[in-house]
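A.B. asks: One predicted model, sequence on top.
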Amino acid sequence: MDLAQGDTPPFDPELGLVLAAWGDAVRDPLTPENLAAQQERDLATRPRPTVGELRADGRFEVAELRVPGRDVTLLSARPAEATGPLPLLYYMHGGGMVMGNAPSVLPQLLREWASPLGLAVISVEYGLAPRAQYPEPLEDCYAGLAWAAEHAAGLGIDAERIVIGGKSAGGGLAAALALLTRDRGGPTPIGQLLLCPMLDDRNTTFSSHQMAGVDIWDRTSNTTAWQALLGDRFGAADLPPYAAPARATDLSGLPPAYIDVGSAETFRDEDVAYADAIWRAGGQAELHVWPGAFHGFDSLAPEAALSQDARNARTRWLRRVLAQPANVET
């Protein structure tokens, strides 16, 4: 794809300053050669709060659960003062399918959504590639969702009010999970929260070329991650949509979606196209393209005005979805 030098969307000025302060290392791409070293580094440096730490001096009830018959761990948390069955946010962490952990995302989810909205949260410890390749990570997520819905009464959650969500790779898993549970007749979520979701293994969009070497997650990192996840199936013409939701040809009958992405990131075009495909199928999607935002901008620059706007918009959508009576489309 032929792009003139410099033909990239400008970064938001505040985000650009933060990115510059992080230096060039933040843009070092993930490659097959450095993948193992990057995974070791992530394991050593990414926070992994304990159950005791997540309880935050008794403000939250937190339990580590195992799905019988499958090697997958769920971290279940809810505000300690909450009574009655709570709506559930079933969440999958990011990390390009090759990094990340379930506990690391919980402090923010509990602080920003569980307490203010009266939510229970389950964070899924799905298998990471290349050790766990498709369909194993998705099946981990499906098994946990089905088990949680089946045991809703014991978990104190409302099985009729489940939102599935995730960020980056986790957003892609959430989109795939919505497709899979629809087609298997599994639990029916009331919404899917897709934050800069990783949806397309093909790496052929305009933005994937445009942001090469510019975004902190670019086409080199993206190709490395998809190859790790798909193995010999990488690039296959008949790859199922559950592996890469952008491959889906039928997006009907899905729960309402919230999709957000930055204008200056690799995933921009695949995420915009996914929202458009949902609309074309007669579904509902709320799409936000944050101007001048790079991938994961709100994590790298949480105090930036654009990051705060993004978090507030997500919270407003969640509040609206959760306010709807059961079995009423939002």
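C.D. replies: It's in.
A.B. asks: all contacts plus neighbour counts: C-alpha atoms, from now on.
C.D. replies: Noted.
A.B. asks: in the stretch 101-250 of the chain, which spans are strands?
C.D. replies: 120-125, 157-167, 191-195 (DSSP state E, counting those that start in this stretch).
A.B. asks: ranges for the helices of the stretch 201-330 of the chain?
C.D. replies: Taking DSSP state H, counting those that start in this stretch, the helices of the stretch 201-330 of the chain run over residues 206-210, 219-230, 268-280, 297-300, 305-323.
A.B. asks: buried residues in the last one?
C.D. replies: I take that to be helix 305-323. Within helix 305-323, the residues that count as buried by 16 or more other C-alpha atoms under 10 Å are 306, 307, 310, 314, 315, 317, 318, 321, 322.
A.B. asks: tell me the two of these that are most distant?
C.D. replies: 306 and 322 (24.5 Å; C-alpha to C-alpha).
A.B. asks: before we move on, back to that, which one, of the helices of the stretch 201-330 of the chain, ends up nearest to residue 53?
C.D. replies: Per C-alpha to C-alpha, nearest to residue 53 of the helices of the stretch 201-330 of the chain: helix 297-300, 20.5 Å.
A.B. asks: and for that closest one, what are the contacting residues?
C.D. replies: 15, 18, 19, 262, 304, 306, 307, 308, 310, 311 (C-alpha atoms under 8 Å, 6 or more residues apart in numbering).
A.B. asks: quick one: which helix or strand includes the second one?
C.D. replies: So that's residue 18. Here residue 18, judged by DSSP states H and E, is contained in helix 13-22.
A.B. asks: Pull the residues that contact that helix.
C.D. replies: 292, 293, 297, 300, 301, 304, 305.
A.B. asks: Presented hereafter is structure B, for comparison with structure A:
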Amino acid sequence: MSETTAIRPVTVPAQPASGPGDSASQRSYRPELAELIADIPLLDVGDPAGARRTLKGLEAQWPPPDTSALVITEHTVPGPDGAPDVPVRVYTPKTPGPHGGLLWFHGGGFVMGDLETEHSQCVRFATDADCVVVSVQYRLAPENPFPAGVEDCYSALEWTAKNTGDLGIVPGRLAVAGCSAGGALAAGVSLMARDRSGPGLVLQLLTYPVIDDRMDTPSARRFQDTPVWSTPQSKKMWRQYLGEGHEERETSPYAAPGRARDLSGLPPAHIVTAEFDPLRDEGIGYGLRLLRAGVPAGINQWAGTFHIFDSFGTPLGDRVMVDLVEALRNAFAD
């Protein structure tokens, strides 16, 4: 369950303590991550328009991936219950098929991101795991709060399952995946597919996922000032996604999968978490609950890391991708 590579302590600039026994100066980040912290911009989900502009600026700086092994096409999927069509981008390997199929839901705190945000990751998955990737541009909050985003993602799953022949996908070899808020969407879609007797899934791949709106875990209480993501950001995110006063209302497990009372009958899971991430404990806790419910689940906890730590072009990010690709290949081979 733990990634055990030794970490050399790295001193980072002191910041206000984020909880009992925890301060920024006491955390031992991996050296290749510690040197990046000062340059990481704030993507404030409390200001969706500003966060979207900042993210677009970052995307413009990222080098384009090598897509030579793929055919990439754009499609639209019928939206749920008369809602607007859902744009999707399909990455198809040029190798002989049919292939396994992966539905990818991008991160962004439910308020930002589009088909470009994790384009490079989709290229890597399609190329290295030799699978068809369907990346989904779901509607964003606060303009389109829950359940718009997760219903869009479920519609994309249904469309993919109905069109496996045209897409070059082996029927019955579908997986869902996402990072951060995309992880919440992947877990929520897995619950929907079970509850609605929808398409069968062979894997839910959840990378540092958003799982529970209650934010009452030790990591959520401690990490108030961590790089990239912190509990104050989580509070803003849930307000945007669920609306003002959501604390007084019952939250659907399709929004916050940790609210689900019964996890039996769900697809196997592979979960990645980061040590200095407020979402750490809810991801680990969800994996343990899946195991107790009889659902196969792997939990890979990376020491010395923070939220989206694998997105900065470091060798560590490559190691994480190798781990995720292996999980996908194994699921599609079973």
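C.D. replies: Perfect, thanks for sending it. No experiment lies behind these values; they were computed from the predicted model shown.
A.B. asks: that older thread, quick check, nearest of the contacts of helix 13-22 of structure 1 to residue 208 of structure 1?
C.D. replies: Among the contacts of helix 13-22 of structure 1, and counting by C-alpha to C-alpha, the member closest to residue 208 of structure 1 is residue 293, at 14.6 Å.
A.B. asks: Now that closest one. Nearest residue, chain neighbours left out?
C.D. replies: residue 262 (4.3 Å; C-alpha to C-alpha, 6 or more residues apart in numbering).
A.B. asks: Can you give me the separation between whichever residue in structure 2 pairs up with the one you found and residue 219 of structure 2?
C.D. replies: In structure 2, the residue matched to residue 262 of structure 1 (TM-score structural alignment) is residue 274. Note on residue 274 of structure 2: its distance to residue 219 of structure 2, by C-alpha to C-alpha, to the nearest Å, is 10 Å.
A.B. asks: who has more neighbours, those two?
C.D. replies: Under the criterion of other C-alpha atoms under 10 Å, the comparison of residue 274 of structure 2 against residue 219 puts residue 274 first, with 24 against 20.
A.B. asks: who's in contact with the more buried one?
C.D. replies: 208, 280, 301, 302, 303, 304, 305, 306, 307, 309.
A.B. asks: make it 7 Å
C.D. replies: Contact analysis of residue 274 of structure 2 by C-alpha atoms under 7 Å, 6 or more residues apart in numbering lists 208, 280, 301, 302, 303, 305, 306, 307.
A.B. asks: thinking the second one is in contact with residue 218, fair?
C.D. replies: No - taking contact to mean C-alpha atoms under 7 Å, the distance of 9.1 Å between residue 280 of structure 2 and residue 218 leaves them out of contact.
A.B. asks: who's more crowded, these two?
C.D. replies: Neighbours per residue (other C-alpha under 10 Å) separate residue 280 of structure 2 from residue 218, with residue 280 holding more: 26 against 14.
A.B. asks: Leaving out sequence neighbours, find the closest residue to that one.
C.D. replies: With sequence-adjacent residues excluded and distances taken as C-alpha to C-alpha, 6+ apart, residue 280 of structure 2 is closest to residue 273, at 5.4 Å.
A.B. asks: repeat for residue 159 of structure 1
C.D. replies: residue 149 (5.2 Å).
A.B. asks: Quick one: map the one you found onto structure 2.
C.D. replies: Checking TM-score structural alignment: residue 149 of structure 1 goes with residue 161.
A.B. asks: how much space between that match and residue 322 of structure 2?
C.D. replies: To residue 322 of structure 2, residue 161 of structure 2 is 26 Å away according to C-alpha to C-alpha.
A.B. asks: rewinding a little: any chance of the strands of the stretch 101-250 of structure 1 in TSV, plus distance to residue 2 of structure 1 and mean neighbour count?
C.D. replies: Below are those laid out as TSV (distance: least, C-alpha to C-alpha, whole Å; neighbours: other C-alpha atoms under 10 Å):
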stretch	distance to residue 2 of structure 1	mean neighbour count
strand 120-125	40	27
strand 157-167	30	24
strand 191-195	29	27
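A.B. asks: if we look at stretch 225-232 of structure 1, which residues are touching it?
C.D. replies: Counting by C-alpha under 7 Å, 6+ apart, 96, 97, 98, 129, 130, 133, 134, 201, 234 sit against stretch 225-232 of structure 1.
A.B. asks: Tell me, how many residues neighbour the match of residue 149 of structure 1?
C.D. replies: 21.
A.B. asks: what does residue 143 of structure 2 give?
C.D. replies: Using other C-alpha under 10 Å: residue 143 of structure 2 sits among 12 other residues.
A.B. asks: same deal with residue 189 of structure 2?
C.D. replies: Neighbour tally, residue 189 of structure 2, other C-alpha under 10 Å: 26.
A.B. asks: Skipping its backbone neighbours, what lies nearest it in space?
C.D. replies: residue 154 (5.7 Å).
A.B. asks: ditto for residue 259 of structure 2
C.D. replies: residue 253 (4.8 Å).
A.B. asks: Structure 1: which residue goes with the one you found?
C.D. replies: Match for residue 253 of structure 2 (TM-score structural alignment): residue 241.
A.B. asks: ok, now how distant is residue 227 of structure 2 from residue 36 of structure 2?
C.D. replies: Residue 227 of structure 2 is 10 Å from residue 36 of structure 2, by C-alpha to C-alpha.
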